[in-house]
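**Student:** Here is my input, please return the structure:
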Amino acid sequence: MLRAFAVRAGELTGAGDDAFFLHLDELLRLLRGDRSVLEKVPARRATYERYAALPPYPVLIVGAFDPVRWAADPARRADLYDARGPAAPVSDTVTGFPGAPGVVEGVARVLAGPEDGDRLKPGEILVTTLTNVGWTPMFPRAAAVVTDMGAPLSHASIVARELGIPAVVGTGNATMRLRDGDRIRVDGERGTVELLE
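**Tutor:** Predicted coordinates for the structure are as follows:
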């Protein structure tokens, strides 16, 4: 309801999507003709765009967290941020939920979206953040599926089980830890993905 209100306010005042960068009281003032509230929009839009461009935050955050500083760190971890000091070293194994049983070794193909699906060759392992129905045509080509998000009843798990290919879901950080072209072993029964090379 609030979104519809902001959209309509943007239409009525000519502010467009700038309306989404105003607080409710400012939006009401704009509707009454006070366009001075729009002066705040550029700074708020810039802040929004700055944070929207950051990678997904770590699964677990302990202590004070500065997302900009964390994102600038080339050694950042996507699974854990601990302000108390250095975390334990990252192992060569990514863990998640068992999605579909089976063990497969192959080449990881890290894809950002289904529009990149033509990069996935038959027998490669699909690695992505999350799948939905738009990804389904790629599953028959994949030897296995690994996702950052999801659970045993997620889209990736269900489709992988239907097709009889292993899946590990809800890893939290597979797309950060695995690189395109890495040779990996997916164990869908144990919920592990091991980096081989």
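**Student:** okay, CA-based contacts and neighbour counts for the rest of this
**Tutor:** OK.
**Student:** which residues does Pro56 contact?
**Tutor:** Residues in contact with Pro56, defined by CA atoms under 8 Å, 6 or more residues apart in numbering, are Ala78.
**Student:** Name the SS class of it, please.
**Tutor:** coil (DSSP: H, G, I helix; E, B strand; the rest coil).
**Student:** Okay, strands next: where are they in the protein?
**Tutor:** 60-62, 80-82, 93-95, 97-100, 103-110, 125-128, 144-147, 167-169, 183-187, 192-195 (DSSP state E).
**Student:** To compare against the first, here's the next sequence to fold:
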Amino acid sequence: MLLEQARWFQQIRDDTRFLAMLPMPAMRQALLEMGRRLAAAGVLDTTADVYHLRLDELDRIGTWPPPPELASELRERANRRRARRAALARTPLVPPPPAQPPGRTHAEVLLRGVPGSAGIAKGPVRVVHGSDGFAALRNGDVLVAAYTSPAWTPLFRRAAAIVTDTGGVASHAAIVAREFGIPAVMATADATTRLRDGQEVLVDGDHGLVFRPRH
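**Tutor:** Predicted coordinates for the structure are as follows:
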């Protein structure tokens, strides 16, 4: 009985994520409209600054325009959080693990990470930051991302290999890469900033390394 239930839940794993994400576009549009109005009222510098405010803070706006004291408080919080986010922009999400390149010189090793899926593959880099970049991935590209989720699964059919900033052997990218039989290197910390589109790399999923190909 438990095994049957486990198999059933595995089948609907991606469906639950899809259904949970359905309200997101409407919520995003509502927040952007709030941000647009706050920016027009001089409370925020830009529409996108609304993402630096919490929902409970936005709920405090009971009259329009917001009273001067509340407007000043919201502006100060948004500016402080935006500056904090900018300061952390280049901070790695995880520290890269130590690794020794097997039979390679130090100069050939571009990135060190955690083995996520076995195998070796070579191809041009394609850095994808979100769904707006999905269409740019071509057959044989090395998909480089901060992390992946079920929505990214169709990309694995085109990719020659996967390299991520975060994750481990049980992360979505590693599991799906193994299902598709392509190499994956996880937790490189900064692959999305150190690699560039079109750059040729060799991905070693056995040792968790990304190399500069030998010519």
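**Student:** Of the strands of structure 1, flag the one that's most buried.
**Tutor:** By mean neighbour count, with neighbours taken as mean count of other CA atoms under 10 Å, strand 167-169 ranks first of these at a mean of 35.
**Student:** so that one matches what in structure 2?
**Tutor:** Using TM-score structural alignment, strand 167-169 of structure 1 lines up with residues 184-186 of structure 2.
**Student:** Now tell me what touches that stretch from outside.
**Tutor:** 113-119, 161-169, 173-174, 177, 203-205, 208-210.
**Student:** go on, stretch 132-144 of structure 2?
**Tutor:** Taking CA under 8 Å, 6+ apart as the rule, stretch 132-144 of structure 2 contacts 122-128, 155, 158-164, 191-192, 201.
**Student:** just the helices in structure 1 please.
**Tutor:** 2-13, 24-31, 41-52, 67-72, 155-163, 174-177 (DSSP state H).
**Student:** Quick check: the fifth one compared with structure 2, mean distance?
**Tutor:** Read it as helix 155-163 of structure 1. Once fitted to structure 2, helix 155-163 of structure 1 is off its aligned match by 0.4 Å on average (mean CA distance after the TM-score superposition for structure 1).
**Student:** Buried residues in that helix, which are they?
**Tutor:** His155, Ala156, Ser157, Ile158, Val159, Ala160, Arg161 (16 or more other CA atoms under 10 Å).
**Student:** swap in the first one?
**Tutor:** Using 16+ other CA under 10 Å as the burial criterion, the residues of helix 2-13 of structure 1 that qualify are Ala6, Val7, Arg8, Ala9, Gly10.
**Student:** what does stretch 143-159 of structure 2 give?
**Tutor:** Leu143, Val144, Ala145, Ala146, Tyr147, Thr148, Leu155, Phe156, Arg157, Ala159.
**Student:** How about stretch 185-198 of structure 2?
**Tutor:** So, applying 16+ other CA under 10 Å, buried residues of stretch 185-198 of structure 2: Val185, Met186, Ala187, Thr188, Ala189, Asp190, Ala191, Thr192, Leu195.
**Student:** mind giving me CSV with the residues you listed and columns for distance to Ala83 of structure 2?
**Tutor:** Shown next, in CSV, are the buried residues of stretch 185-198 of structure 2 (distance: CA to CA, whole Å):
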residue, distance to Ala83 of structure 2
Val185, 32
Met186, 29
Ala187, 26
Thr188, 26
Ala189, 22
Asp190, 21
Ala191, 24
Thr192, 22
Leu195, 26
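**Student:** Could you find the counterpart of Ala145 of structure 2 in structure 1?
**Tutor:** Per TM-score structural alignment, Ala145 of structure 2 is aligned with Thr128.
**Student:** again with Asp132 of structure 2
**Tutor:** In structure 1, Asp132 of structure 2 lands on Glu115 (TM-score structural alignment).
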